[in-house]
Each structure stands twice: as C-alpha cells, then as structure tokens.
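Undergrad: I need the structure of the sequence given here:
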Amino acid sequence: MASFARARRLEKRLRTRADVEAWQAARLARYLEKIAPRVEAYRTIRARRLGELPIMDKAALMDGFHRYNRAGVTADQARAALAAGKRVGKLSVGASTGTSGNRGYYLVSDRERFTWLGVMLAKALPDVTKRRHRVAIVLPANSSLYDAANESGRLALKFFDLQAGVDAVLPGIAAFRPSVIVAPPKVLVELARANLPLAPERLYSAAEVLDPLDRATVEARFGITLGQIYMATEGLFAVSCARGNLHLCEDYVAFERERPEGSDLVAPLVTDFTRTTQVMARYRMNDLLRLDDASCACGSPQQRVAEVVGRMDDAFSLRRRNGDGEMLVTPDVIRNAVVGANAAITDYRVVQLGPETVVVRLPAGGDNWLEDACDALRRLFADAGVEAIVEGEIGPLPPPSERKLRRVLRLLPPG
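TA: The predicted model follows:
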C-alpha cells in the first residue's frame, strides 16, 4: 500500500492552485528531459516546453505503437498477448473497449499497476486502510490493473465481464454482495430496476457518459450519491470527491484544452507524467468536457469537471442556413432538448444519418411524446441556424453489452 500512502500525502501537499501548478511544472520538466526521450518517437526531440512536442491521437499511436513504448513492443505483439491472456516480457497488456470500432492498447509495468491502484484507492476509497471493501468491477474488458487490487490484500475485488451480456452478470453481482460497485450507467440502471438484494455503500459510474436520466434512476433506488470515475486507455483522468464533484487528476496528468469553435466545452490533450513504460504525451482525447471553475467544499484545488459531455465525433455536423460552412452541435445540447421535451422520456437515441438527416428513436410506448422530442430538436436546430430534417420512430433500445452506450450518435455513411 506504499503507492496509496504516497497518493494520500500528495493530496494533502497540494493545498492551493499554485501548489498544483508548481508540482506539474516540476514533474513535466523532468518528464521532458528524462522520460519522453526514452522512446523512439521523441528521441530526437529536445523539448523544453510541453507544447513543443507534437500532438498525438489513437491513429498515430496504433500506427507506430512500438515507437511510443520503451520495450519496442508492436501493436501486433500486444494484440496477440492480450488474446492469449499473456504478458509481453514483464509488461501487462490492456485494451480499450473499442467504442469507435478500433481498440487501443496500452502497456504497463508492475510498478505502474500498483501506482495506478494506489491513486485510484486514495481518490475513490480513502478509507481502504480502515476496512476491507468488496468491490464489483463491471466492464466490457478485464485488465491486469484490477488484478493488482486483489494482490494488495486490502480488497476483495471481482470482475464481471459485460461481454456475456448485462442480464447475465446481474445474479453474480448480487451474490458477491459488493459494498462498492463500479460500472457503466446502463448496468447501474439495470441493477436499480432489478429486484436484487443489493445495498452498496458507494457507487461509481465509469466507462460511459453519465446521462442525468440514469443518475436520477440509480440514486432514487439506492439512496446514495452516484460518483464518477473518468478513465480510459490513456489513463485515470478524474474521480468524484467526497462531495460528489468530479475533479481532474492533475497531480498525475497534465491537461491542455482545445476548444471547439463556438462552444464552451473543451477537448483535452492529456500527458500522463507518471507513466514511463508507454509515453502518452499531448494525446488528443475524443471527449468533450464542461469545466466548472467554482471552488469545491472538499478543499481540493484540482480542476472541477461539471460534466463529461460525450465524444467529439458524436457532435452533429450540420450545414449553416446562411451557407457559411457547417456547425457542430454537441451531444449535451441535443440530449437536453430531447429530455426537456417531455418528462415521460426516460430513454432515447438521436442519430445523424446524413448531412441533414436526424432520426429520433423512442422505445415502445413512446408514441405520445415522440413528436414532442422531434419538435424540440427542430426548434433547437432552427434557433442554431442549421439545416436538419428530423424524423421520429419507435423501436427497441437495447443497451449494448460490449460497446459503450451512446444515446447521441453521429453515424454518417462513408464519403
């Protein structure tokens, strides 16, 4: 538990915003001088400032996977090791859920696995040294990162694989009697609706965007505040504090901000300055965040996040009526229009299928408020000055098991 203790000490040390910025500056200086040059991609770059490194994304990482890790492991080697359930030398291999259809891979050393665990516990379960929690992790893909929890001896952790389907894992979760559940919102909603003998003390939404509709359902059933853990292949990015507010993990990750035109949201570029096996520098995330600059009653000076809004590539791209190019309409704006159209709407999908074609789907029984949802979107697009033909339909809305649930989705045909 040494990594847990270090993480707790660091949290107490970073008491002001100036403390956070000074800490990051020192760690980034070391990172640029000693860590980044250890991998082929940055070997010839002598950067003094983070902004002097090139921006990278998943496509660049997967095209030259071996260039970004110290062991020179290729993407094919990582894929084969993962499929066989093996390590690559002394390194563990993990993968993303492949929301966009392409899985991303990562490599971690044993030391990094336990560092990750210590940070996670310090932020999500700070009382872990005082009591032994039973933690259920429900995700589409297992990870050696979670193995470190059981190896620590401080937790009873069980992983439930969503590839078997949501319904298939519910009885096992109930039988495990977890005190803590970490799961996508779609699973938490099904647990809330099922008549199962569950009494968790803490709940964390992870791996998907948390819709306010789902939050309300889960909190009403279990009577506790639903926290969030924002993490991805690229690292651990934010965890809810004791007051229920999401904070960026700025003690371990540097966040640069890109702002889509005409939006108050930000798309982060992340640099994890604690990982040395695989260098993730200025990695362009596909997520959109709404930041909150208000101070938090928990006392943390680390940046608050009001909302993880959704994916950048799910923002609708619609033609402006004045002919001046296209406008991005972000998922949160679309979601708020649909949910606000009628209080009876508890599930939905909104999909952009063409340059002007938007389809709203509600589940069976939603006939009476389907037109409300369509009209709300028509008003939204008209007020925004963009061209859109909104159509409505009734149909099944099954939650996907192996992929993330995305209620707002841009699905334009190729070309």
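
Undergrad: alpha carbons only for contacts and neighbour counts from here, please
TA: Fine.

Undergrad: touching, A95 and Y106? I think so.
TA: Yes. Shown here, A95 and Y106 form a contact pair, counting by CA atoms under 8 Å, at 6.2 Å.

Undergrad: looking at those two, which is more packed in?
TA: Set A95 next to Y106 and count neighbours by other CA atoms under 10 Å: Y106 wins out with 23 against 19.

Undergrad: sec struct for the more buried one, please.
TA: Secondary structure assignment for Y106 (DSSP: H, G, I helix; E, B strand; the rest coil): strand.

Undergrad: give me the buried positions along the top helix by length along the chain.
TA: Longest helix of the chain, by residue count under DSSP state H: helix 367-384. Buried residues in helix 367-384, counted by 16 or more other CA atoms under 10 Å: 369-378, 380-381.

Undergrad: what residues sit buried inside the helix or strand that it is followed by?
TA: Sequence order places strand 389-394 as the next helix or strand after helix 367-384, per DSSP states H and E. Residues of strand 389-394 classed as buried by neighbour count (16+ other CA under 10 Å): 390-393.

Undergrad: hang on, I229 packs against L248?
TA: No. Taking contacts as CA under 8 Å, I229 lies outside contact range of L248: 10.0 Å.

Undergrad: so what sits against both of these two?
TA: 237-239 (CA atoms under 8 Å, 6 or more residues apart in numbering).

Undergrad: following up with a second sequence; could you model it the same way so I can compare the two?
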Amino acid sequence: MPDAEHDVHAETKMTVHERDIDALAAPIADWLGTLQLADGPVTISNLHAPQGAGMSSVTLLFDASTRPLVARLPPDDTSFPVFPSYDIVQQFEVMSLVAEHSDVPVPPIVGVESTGDVIGAPFGVMEAVAGRTPTDNPPYVFGGWLYDATPAERRELQDGTVAVLAGIHGIADAPTVFSTLAKNGDSLRAHVDAQRTYYEWTRSTDGLRIPVIEQAFDWLEAHWPDDAEPCALSWGDSRPGNIIYDEFTPVAVLDWEMAAIAPREVDLAWVVFLHRFFQDIATVFEMPGIPDFCRRDDVVATYEALSGHTVRDFDWYLVYAALRHAVVMSQVKRRMIHFGEEQQPDDPDDYVMHSSALKQLLDGTYSWD
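TA: Model (predicted):
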C-alpha cells in the first residue's frame, strides 16, 4: 500500500504513453473525411487525453468539425505497455455486438481503421457521450462527485452498475455471438490459463517471480469451483470508473479490452474487489472513503434479483479478482520503475500494492465488514 504521508488528493504521476498526440490530428482528420462525416474536409480541434483515465489503451478526446468524438488506440511500443497486445478492432466489434444484442448503453461507433496504415496502428472512433465518470487517479474514494453524493444517490449508481452487468450477462448464446472471444473447452480454465500466460509475460523483462501471485494461483487450483458453467459475455474491466453516468444513471459502458467468455462471477467479483482496493487505500490514509459502496452482499443480492442467477463460489472469484489485479499492478509498478517514477522494492511482493489484502484473502482473514 502507498505511504500514508503522501498527498492523497494529488494525481499520481504515471506515464501512460509517449505518443505525439498533436501529430495524430491530421491523419485522423483525413481518415474521418473518407467517412463523409461533414460537408468538406474534417478539421480536428481540442485534441487531448482525458485526466484521471486508465493506464492501458490510449484515449483521445477531440472535436471533428464541431462534432465531439473519442478515439481509442493502442499505446506505442516504447511506453512499456500494461498488456501484451491491444486488439482495438475486437474491442469495437464487441461494443457493436453488445449494442445489437442488448439494451446495455455503449457509445455509438463512428468507424474503425483496422489496417494501421493511417497512424501506424489500428484505432477506433466513437461518439463522445456526455456525462461523468468516477476517477481512478486520484481514486474517487478521496473526493469528488461520487464521494460527495448522498448514500441514496450512491446506491442508485451502484444498482445501475449492477444492472449493466446483468444486461451484459443476459445476452443469449454469448459464445456464438462473440465467437472471436470463445475458447475451446472449459471457459474458466481458459480464462485462468490466460492470466498465467499474462503473468509470465510480465516477467519477460526481469525474470522476477512474485511469491504472493504464485501462491494465489496455487490457491485457485486447490479450491477450484465444481461447476463454473454456463458462461456469459464477461465485460472484463467491470467497474464504475469505466462507465459514464448521467447524474447517477449509466449512459455509456467503456473499455472492453478485457472482454472474454467467462462465468458471470468474474465480472461481479471484479466490481466488488476493485472498490475495496480503493477503499483499503483510503483506510491506510486514515480517511473515511466510501465504505457503504459496492459491498459484496449488497451487490450479490441486487444481481441475483435482477438476473435470476444464483451467485456461486464468490469467495473464489474474489480471490481471482485480487490475483488478476495483482498481475496488472505488478506490471504498472514495473512501468513506473522503468520511467523513474518509482524505486525498485526489495521485496518482490511489494510490486503488488494490495499484497497484504491478497495474503489475507488467501488465509481467510480478510474482513469484508
């Protein structure tokens, strides 16, 4: 966990990408012109990356001949990426299919450039959706509109977020509809194996083994669920920080780069654990955070009522969520060390910000109350 003497309200310095954003304006404008978005040439203005955004794909906001748009593109090769690959085309395909097969709100897609010929990498463009999103950096548990909301307003947002999950998981015959995501055999086994592969990829630069991560993989094997089927479309990065809200109502679901076919509980545990990750940081800083938000029993009860699905083996999936996040955070730590923003820790487990919580989850001493 971070040092409690740090300024919790300050944005943590993290290099997300090293692209020359301004240099992208002209080629993207020319490409948009081929889509006939306006009478005459398209002009791009106000091109910028949003503050408090995520740490993986690059998001750009801009006006195209006064029309507000958003571009998503992979990070450049020199930016020490968080993930080994970024399939932008697949992300936009998933969004399109979600819109076609459900009422889940996703941003309208303008177009996808799949060849990489325009800016050196594939990218997609979608409509900008008006609204607000809880920030990751600094975390929303330290302040802002969600922190300042009433308990009833936060509950409205929480229930709307869970309804989004129920809607995503309710898409019928997901392995067929989202065939590019489907794997042969057991979907949960494929999902966990992919996380193992990802962990090994993160080690490719330094060979470092992180004991708490490897212990968590062992724990998962020793406590494997008896029956993890049937599976559904898994959003993957399911949390309020990836939703745009109109007041407290979801109006756009974002960031589909971790989408997969998996048990419903993968998403449900992720939304619960990711909030607790932030809440535990607030506790370290002796700040109140938002302890009444996304509590596990509340989220499960709402989800079961909305979906008709009985949530199973939730403790297992919470450990899995903590493990998945541990692998991500270990790579984020490596990247911050690479860019001189952090010092290399002596203890490999300190590559995982929430290593203490993960250890407590493994030995059954973590308190959710």
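
Undergrad: any chance you could compute the TM-score here?
TA: Overlay of the two chains. TM-score (TM-score structural alignment, normalised by the length of the second structure): 0.26; 163 aligned residues with a CA RMSD of 6.9 Å.

Undergrad: mind putting the buried residues of helix 367-384 of the first structure in TSV, distance to V329 of the first structure included?
TA: Formatted as TSV, the buried residues of helix 367-384 of the first structure follow (distance: CA to CA, whole Å):
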residue	distance to V329 of the first structure
W369	23
L370	21
E371	21
D372	19
A373	16
C374	16
D375	16
A376	14
L377	11
R378	13
L380	10
F381	9
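
Undergrad: which one of those is nearest to S317 of the first structure?
TA: Within the buried residues of helix 367-384 of the first structure, the smallest distance to S317 of the first structure is 11.2 Å, found for F381 (CA to CA).

Undergrad: ok so, going back, which strands or helices does the longest helix of the first structure pack on?
TA: helix 331-341, strand 357-362, strand 389-394 (3 or more CA pairs under 8 Å, 6 or more residues apart in numbering; DSSP states H and E).

Undergrad: okay, the angle between that helix and strand 357-362?
TA: Angle of helix 367-384 of the first structure versus strand 357-362, following axes from the mean of the first three to the mean of the last three CA atoms, to 10 degrees, is 150 degrees.

Undergrad: just the angle for helix 367-384 of the first structure relative to strand 389-394, thanks.
TA: 160 degrees.

Undergrad: please report the distance of R113 of the first structure from L28 of the first structure.
TA: Distance of R113 of the first structure to L28 of the first structure, given as CA to CA, to the nearest Å: 21 Å.

Undergrad: what of E190 of the first structure?
TA: For E190 of the first structure, the distance to L28 of the first structure equals 42 Å [CA to CA].

Undergrad: which one's more surrounded, those two?
TA: Neighbours were counted for E190 of the first structure and for L28 using other CA under 10 Å; L28 has more, 23 against 17.

Undergrad: tell me the secondary structure at the more buried one.
TA: helix.

Undergrad: quick one on the thing from earlier: mind putting the helices and strands packed on helix 367-384 of the first structure into CSV with distance to L155 of the first structure?
TA: Output for those, formatted as CSV (distance: least, CA to CA, whole Å):
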stretch, distance to L155 of the first structure
helix 331-341, 36
strand 357-362, 41
strand 389-394, 45
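
Undergrad: what's the closest of those to I181 of the first structure?
TA: Across those, closest to I181 of the first structure is helix 331-341 (CA to CA), at 25.9 Å.

Undergrad: so for that closest one, what gets flagged as buried?
TA: 331-332, 334-335, 337-339, 341.

Undergrad: can you show me the helices along the second structure?
TA: So, for the second structure - with DSSP H - the helices run 25-34, 88-101, 145-148, 151-169, 174-177, 187-202, 211-222, 264-284, 296-307, 314-338, 355-363.

Undergrad: who wins for proximity to F123 of the second structure among the ones you listed?
TA: So among those, helix 88-101 is nearest, using CA to CA, at 6.0 Å.

Undergrad: what's the local residue count around I229 of the first structure?
TA: I229 of the first structure: 24 neighbours (other CA under 10 Å).

Undergrad: what sits against it?
TA: Taking CA under 8 Å, 6+ apart as the test, what I229 of the first structure contacts is 204-207, 236-240.

Undergrad: need these in CSV (columns: secondary structure and neighbour count).
TA: Rendered in CSV, the data for these read as follows (DSSP: H, G, I helix; E, B strand; the rest coil; neighbours: other CA atoms under 10 Å):
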residue, secondary structure, neighbour count
Y204, strand, 21
S205, strand, 24
A206, strand, 22
A207, coil, 23
L236, strand, 18
F237, strand, 21
A238, strand, 23
V239, strand, 25
S240, strand, 21
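
Undergrad: look at L269 of the first structure and say how many residues are nearby.
TA: Around L269 of the first structure there are 22 residues (other CA under 10 Å).

Undergrad: next SSE downstream of the helix or strand encompassing it?
TA: Element membership of L269 of the first structure [criterion: DSSP H and E] is strand 267-272. Where DSSP H and E defines the elements, the next helix or strand beyond strand 267-272 of the first structure is strand 283-284.

Undergrad: remind me what that next one packs against, helices and strands.
TA: Against strand 283-284 of the first structure (3+ CA pairs under 8 Å, 6+ apart) you get strand 267-272.

Undergrad: how about I109 of the second structure: what's its closest non-neighbour residue?
TA: Among residues not flanking I109 of the second structure along the chain, M126 sits closest, at 4.2 Å (CA to CA, 6 or more residues apart in numbering).

Undergrad: you'd agree that neighbour is up against P68?
TA: No. M126 of the second structure lies out of contact with P68 (CA under 8 Å); the separation is 9.1 Å.
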